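Trainee: need a 3D model of the sequence below.
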Amino acid sequence: FSENEAVFNTSAETVLNYNKYAKDFPNFILGEVKVSPKNDKVAYVFDKHGEESHTLAIDNIPSGESSIKHHIETDSEDKKCRQINRHVVGTDPADDVVTFAEPDITTMASVQEGDEYIILNSGHSSGLSLYVIPRDAPYNPWQPLLLGQLGMSASLDEAQGRAILHIHDAQEKTTTFYYVSAHMLRAISEGWRHDLRHFPVICRSNADVAYLGSGMKGRYYYYIKDVKFQQSIVVHKFSPNDPAGYSQTWLVVDLGRRRGEVQAELFGSNKNVILRVTTSSPGRMTKVVEYNLNTRISAVVHDTVHPTANMDDYVESIIEMPQQFRVQDLMLADQGFVMAHAHIRGGGGTALTAVANMAPGAFQAGIAGMPFTDVLGSLLEEKLAHSDWLEFGNPKNATVFEYIRGYNPYDNIRKQKYPHLLLTTALHDPRVPYWDPAKFVAKLRAHKTDDNMLFLSTDMSGGHFTTKDEVSAKMKKIRMLCFLFKALGVNWRDVYATAPPAVEVHRT
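Mentor: Below is the predicted model:
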């Protein structure tokens, strides 16, 4: 729906009909949606098949007629964007001008909008560079705000010309928040050179504090923090008379002990900013509270219970995951299971399939979702760009080659007994192609000397993140549970827990 202050009290206006586009594509994914300032056009990005091949469209409101559609420039092999084009609405996409091209094949680029600046992010998990141009001068060249360093990642929130720069040190596990004034940000956009010593430090965390999100709008800035599993949202208010950038901690929302997901967003006009906080508990109770940041008055706008449970768990080599338990764990605890979560950095499924080779007797069954089983073969593929070199190492180095080959799941399959295994994949997955787990299963079938179960479950229509409907998603979860119970020889017990089992979480 389109929200415009001039017509806020009139009937709602549809700007984009998701069902219209998704009805013929079961794995349709809608990306970012932006409405023009005059509310006459809507720009959006979509992926028809879940294969991360995106199309940009600009539709007229309210007719819904598309004035332009063209493919976003990404690498044809690894689907990563390294080129930023400038498009003028109403012109032929073939006339678009390349404004930024990243020569380093280990990186990727993206663009975000602030109030007064366009921000370009370019880099990888271990180092990110930031560039800016004023929104009112889109033909200007990109100017560097921060040039990335190894071991550091960065992001920027901007509103009304000023910004907060976050720099995360992955090794030290610390995050530093810098204030960039409107005057300084304008100077940077005009080519002024600087370093971090020019920016006042707002706050700096230690290893016990995790920052889970942030945002800016108008005179307000918020961040979500987690201190030893105690969560809160802190709001600062900018003051034009304060050289440090903010006058005080304006609002603190105490969320208590972490029990599920927390999301926050700022919306409304710059003069009347609303903070919307959405929390979901392990019982899938969803609560939405809105805070008027001018008055600091709150109101519960949504409070309900969803009887479904989410048991998906995606692990990637570049992601630092917060320690948490899932609803599935509590249900399995009622059945007598004991759970231990190991946060192992290195491609989803790689650890499980590697351990199956190294110590097959260490466990009885394993489920590898979208597993990356041929690390060495993928890293040696010349047509692919390897941002993973920074995580796994460059196999063109002889020492690194031998090290990777020493644990690479596909290369280390041998004639021995293996535990029960279930591997999953998807036909349109560009991140872990279906042939990776498929060839692992084929080789394993030819070598294993036991009669244990070995399954490959392939989604013939989905991608890495997609499932065509809710029923299919639930069937995947049920299939995994059935495999797990059968592999372990466990019968479902008809138990009713009057209270959820006590769960202790220990930081190691």
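Trainee: only C-alpha atoms from now on, for both contacts and neighbour counts.
Mentor: Noted.
Trainee: can you show me the helices along this protein?
Mentor: Secondary structure of the chain (DSSP state H): helices at 18-22, 182-189, 327-334, 350-358, 375-380, 389-392, 398-407, 435-447, 470-488.
Trainee: got those as TSV, with distance to residue 33 columns?
Mentor: TSV is the format used below for those (distance: least, C-alpha to C-alpha, whole Å):
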stretch	distance to residue 33
helix 18-22	11
helix 182-189	26
helix 327-334	31
helix 350-358	35
helix 375-380	34
helix 389-392	32
helix 398-407	41
helix 435-447	34
helix 470-488	23
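Trainee: possible to save those as JSON lines with mean neighbour count and distance to residue 132?
Mentor: Converted to JSON lines, the helices of the chain look like this (neighbours: other C-alpha atoms under 10 Å; distance: least, C-alpha to C-alpha, whole Å):
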{"stretch": "helix 18-22", "mean neighbour count": "12", "distance to residue 132": "32"}
{"stretch": "helix 182-189", "mean neighbour count": "17", "distance to residue 132": "6"}
{"stretch": "helix 327-334", "mean neighbour count": "16", "distance to residue 132": "42"}
{"stretch": "helix 350-358", "mean neighbour count": "21", "distance to residue 132": "38"}
{"stretch": "helix 375-380", "mean neighbour count": "19", "distance to residue 132": "33"}
{"stretch": "helix 389-392", "mean neighbour count": "15", "distance to residue 132": "26"}
{"stretch": "helix 398-407", "mean neighbour count": "15", "distance to residue 132": "37"}
{"stretch": "helix 435-447", "mean neighbour count": "17", "distance to residue 132": "39"}
{"stretch": "helix 470-488", "mean neighbour count": "14", "distance to residue 132": "41"}
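Trainee: residue 348: what's it in contact with?
Mentor: By C-alpha atoms under 8 Å, 6 or more residues apart in numbering, the contact set of residue 348 is 314, 315, 316, 317, 368, 369, 370, 371, 372.
Trainee: please provide the structure for the following sequence as well, for comparison with the first:
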Amino acid sequence: MLPLGTITPAPASATLEIMSTEPATPAAALTPPHARAERTEHRIHGHVLADDYAWLRQKDSPETIAWLQAENAYTEAVMAPTAELQKQLYDEMVSHIKETDVSVPFLDGAFWYYSRTEQGRQYPIYCRKPAHGPVFDDTATEEILLDINALAEKESYFAIGAMTISDDGHLLAFSTDTTGFRQYTLHVKDLRTGEILSERAERVGSVVWAADNRTLFYTVEDPEQKRQFQFFRHVLGTPHTEDELVFEEKDERFNIGAGRTRDGEFLILQSSSHTTSEEQFLRAGSPTAAWTLIEPRRDNIEYYVNHRHGHWYIRANDTGRNFRLVSAPEATPSRQHWTEIIPHRDDVMLEEVDLFAGFCVAFERRQGLEHLRVIHFPGEGPAFGQSNEIAFPEPAYTTHPHINRVFDTTRYRYAYQSLVTPSSVYEYDTATGQTTLLKQLEVPGGFDRTLYTSERIFAQASDGVEVPISLVYRKDSFERGKNPLWVYGYGSYGYPLPMGFNSNRLSLLDRGFVLAYAHIRGGGDMGKPWHDAGRLIHKRNTFTDFIAVTEHLAAHGYGDPARIAAEGGSAGGLLMGAIVNLRPDLYRAIVSHVPFVDVMNTMLDASLPLTVPEYEEWGNPNEPEAFEYMLSYSPYDNLKAASYPAILVKTSLNDSQVMYWEPAKYVAKLRTLKQDNHLLLLHTNMSAGHGGASGRYDYLKEIAFDYAFLLRELGIVSL
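Mentor: Predicted coordinates:
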């Protein structure tokens, strides 16, 4: 164990104190573990894929576990001088959290529902109070539905999956995961007695009640492919073995999920791949009736349905990638009966339509930013009336629907936050046009939002495309060209990068960091075409966009070119692996969470969970053209003898999305090739999954560790 050093954080003031610009060097006495090499070969398309570390896939092998533990011990020893700094960062982050707090209650049936947290307890407590009218009565008697702290008392990891209550409010169906592998067990609780009933099912995903308060539908995961593929009907009080299989999805590209329309009239069963979907419905009051298909699936066409007053409202991308909205009579929902309400637009992504008795809210993304358009229905038919847009004042923000369970209402709740504005819940009155702030997350510990500013700028990619960047920094510590710069990216699956508030990052901002979020191709920030331009045969755009963003920021003085860090996780970890292979000189430190770096070996193994569905995102390497292209960027396969930045790689033993052995193999191979003295650290959480620790305090300790690594490597602290 190394002795603790003296920690000197950079002051949060207009003058930024800069420590050494040379990377921190581990003590010579510390020697990183080296995994033994055992060569395996895979011959395909005229290539030989050699892999010296495939043996690390043997999760039950004592040798594998011993090597992971040795890497953890090395990481702990190297980071020991930052122990005091980690505690300081952890204490800072806790100080910015209102530890005892309560969420905004929402009305559903005869109750107001909410969750609350208590100081010192890791997990939320889910509660309700009886509704004595349209206004929440805080003096009403509280009923605890689930105290997650009690459920997790003997578990090192605990997560809730589904939570849904029967129409009469008497029964709670919920699912739990105690390993992090995202494999959930279904339970049913009688809220009248507090008893957990004998009902139980394994590997459960979606859970939905029929209107009779005794029939429960649920989806089940294929244990081999780890996709939801079967749909069962269960009648309360009957043995699980008698549950009827309603539907089975045979196509390995597709997952299924179930829900219920907001008006409560219908259950919806969806089958979807990354690019294609179809839905079928069942009247909620007739749980034993036959299901009806809306429209048969067609490759590369997605559609999503809701229901109002005898009409289906269908968001579909059949006439353009960015979706349109159509309606159809309840009795004849197929495509030949569709009537267009909102047309497809090349420059506007129709992301969602929230449907109510007298209005709907269209979530539209324009130039990478979300807009809410409230549209009134003058009658019960699908014809639109007056519409108006809810305006947002900041250059970079994120908004999404809040919990709106009441169908026949004039009030709509939405969530809003930005890089400088804490998470907020608003209620919009569609009758008056007035907006009311119901709650804004309180940030204790001296947070003053006026000290921070956000910007939205654009960088030009190598092919001339303008890539958006969102920025946040402290105004009084910004000195052009001198600040440490942190760049974050994801860029996959059409997922738009949310521009939300995170009080944890005050620990970086208050030490002079400029934080930049790169809205690169492959994500959904500019609609479906933006996703298309960064997947399959265009995937390299994701990586070159991120590099172009970094170069633009450095060239325009948003950071010190010698102190640039990058971070990403999962598919964003693939991004991290690709950029350090392409431009290792550009970055001084990399934090890579659960990184998808072993692209070829994973995508060539169809027995692994998620591989076949992922063909639509990355390509099928069994096809020569796709193989050649994927091989050209696969981080593990493109490691070479070179100097690399300081790299922290984090994974979890029970990760179900990116198996632990991908980052483990990556680090093992890179140790044999790197020609520098920069840190290369691997940390494996031995009792968690893809998202890391489940408890909120445990999670903050993980973040404090990451930040200590960044502060050390970018010279913000002296140890």
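Trainee: of all the helices of structure 1, which lies closest to residue 257 of structure 1?
Mentor: Nearest of the helices of structure 1 to residue 257 of structure 1, taken as C-alpha to C-alpha: helix 327-334 at 15.9 Å.
Trainee: look up the closest residue to the residue nearest in space to the middle of structure 1, ignoring the ones flanking it.
Mentor: Centroid-nearest residue in structure 1: residue 319, 8.6 Å away (criterion: C-alpha atoms, centre = their mean). Leaving aside its chain neighbours, residue 319 of structure 1 sits nearest to residue 345 (7.7 Å; criterion: C-alpha to C-alpha, 6 or more residues apart in numbering).
Trainee: look up how far residue 321 of structure 1 lies from the one you found.
Mentor: Going from residue 345 of structure 1 to residue 321 of structure 1 by C-alpha to C-alpha, to the nearest Å gives 9 Å.
Trainee: neighbour-wise, which of the two wins?
Mentor: residue 345 (17 against 12; other C-alpha atoms under 10 Å).
Trainee: just checking, that one touches residue 314?
Mentor: No. Residue 345 of structure 1 is beyond contact range of residue 314, at 11.9 Å (criterion: C-alpha atoms under 8 Å).
Trainee: what's the match for residue 584 of structure 2 in structure 1?
Mentor: Using TM-score structural alignment, the partner of residue 584 of structure 2 in structure 1 is residue 360.
Trainee: what do you get for residue 75 of structure 2?
Mentor: Using TM-score structural alignment, residue 75 of structure 2 pairs with nothing in structure 1.
Trainee: state whether residue 75 of structure 2 is indeed within a helix.
Mentor: Yes. Residue 75 of structure 2: assigned to a helix according to DSSP: H, G, I helix; E, B strand; the rest coil.
Trainee: can you tell me the closest non-neighbouring residue to it?
Mentor: residue 681 (5.6 Å).
Trainee: could you check which residue of structure 1 pairs with that neighbour?
Mentor: Match for residue 681 of structure 2 (TM-score structural alignment): residue 455.
Trainee: number of nearby residues for that match?
Mentor: By the measure other C-alpha under 10 Å, the count of residues near residue 455 of structure 1 is 16.
Trainee: same question, the one 10 residues further on
Mentor: Counted by other C-alpha under 10 Å, the residues lying close to residue 465 of structure 1 total 16.
Trainee: these two touch, right, it and residue 47?
Mentor: No. In this structure, residue 465 of structure 1 is not within contact of residue 47 by C-alpha under 8 Å, at 11.5 Å.
Trainee: distance of the aligned residue in structure 2 for residue 301 of structure 1 relative to residue 421 of structure 2?
Mentor: Correspondence of residue 301 of structure 1 to structure 2, assessed by TM-score structural alignment: residue 438. Going from residue 438 of structure 2 to residue 421 of structure 2 by C-alpha to C-alpha gives 15 Å.
Trainee: compare the two (neighbour count), which wins?
Mentor: Ranked by neighbour count (other C-alpha under 10 Å), residue 438 of structure 2 and residue 421 place residue 421 first, with 19 against 13.
Trainee: once you drop chain neighbours, what's closest to that one?
Mentor: residue 501 (6.1 Å).
Trainee: same question, residue 360 of structure 1
Mentor: residue 418 (5.2 Å).
Trainee: aligned to the one you found, what sits in structure 2?
Mentor: By TM-score structural alignment, residue 418 of structure 1 lines up with residue 644.
Trainee: what are the ranges of the strands in the stretch 101-250 of structure 1?
Mentor: Here the stretch 101-250 of structure 1 has its strands, by DSSP state E, counting those that start in this stretch, at 108-113, 117-124, 127-134, 143-146, 152-159, 162-169, 174-180, 201-204, 209-217, 220-227, 230-237, 248-257.
Trainee: can I get the ones you listed in JSON lines with mean neighbour count?
Mentor: JSON lines is the format used below for the strands of the stretch 101-250 of structure 1 (neighbours: other C-alpha atoms under 10 Å):
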{"stretch": "strand 108-113", "mean neighbour count": "17"}
{"stretch": "strand 117-124", "mean neighbour count": "22"}
{"stretch": "strand 127-134", "mean neighbour count": "22"}
{"stretch": "strand 143-146", "mean neighbour count": "21"}
{"stretch": "strand 152-159", "mean neighbour count": "22"}
{"stretch": "strand 162-169", "mean neighbour count": "22"}
{"stretch": "strand 174-180", "mean neighbour count": "21"}
{"stretch": "strand 201-204", "mean neighbour count": "14"}
{"stretch": "strand 209-217", "mean neighbour count": "20"}
{"stretch": "strand 220-227", "mean neighbour count": "20"}
{"stretch": "strand 230-237", "mean neighbour count": "19"}
{"stretch": "strand 248-257", "mean neighbour count": "14"}
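Trainee: of all those, which lies closest to residue 400 of structure 1?
Mentor: Minimum separation from residue 400 of structure 1 across the strands of the stretch 101-250 of structure 1 (C-alpha to C-alpha) falls at strand 117-124, 20.2 Å.
Trainee: in structure 2, what stretch matches the closest one?
Mentor: Going by TM-score structural alignment: strand 117-124 of structure 1 matches residues 266-273.
Trainee: with stretch 43-61 of structure 1 instead?
Mentor: Under TM-score structural alignment, the match for stretch 43-61 of structure 1 is residues 173-191.
Trainee: mind listing what's buried in that stretch?
Mentor: Neighbour-count burial for stretch 173-191 of structure 2, counted by 16 or more other C-alpha atoms under 10 Å, picks out 173-189, 191.
Trainee: residue 419 is in contact with residue 361 of structure 1, correct?
Mentor: Yes. Using C-alpha under 8 Å, residue 361 of structure 1 is in contact with residue 419, at 7.1 Å.
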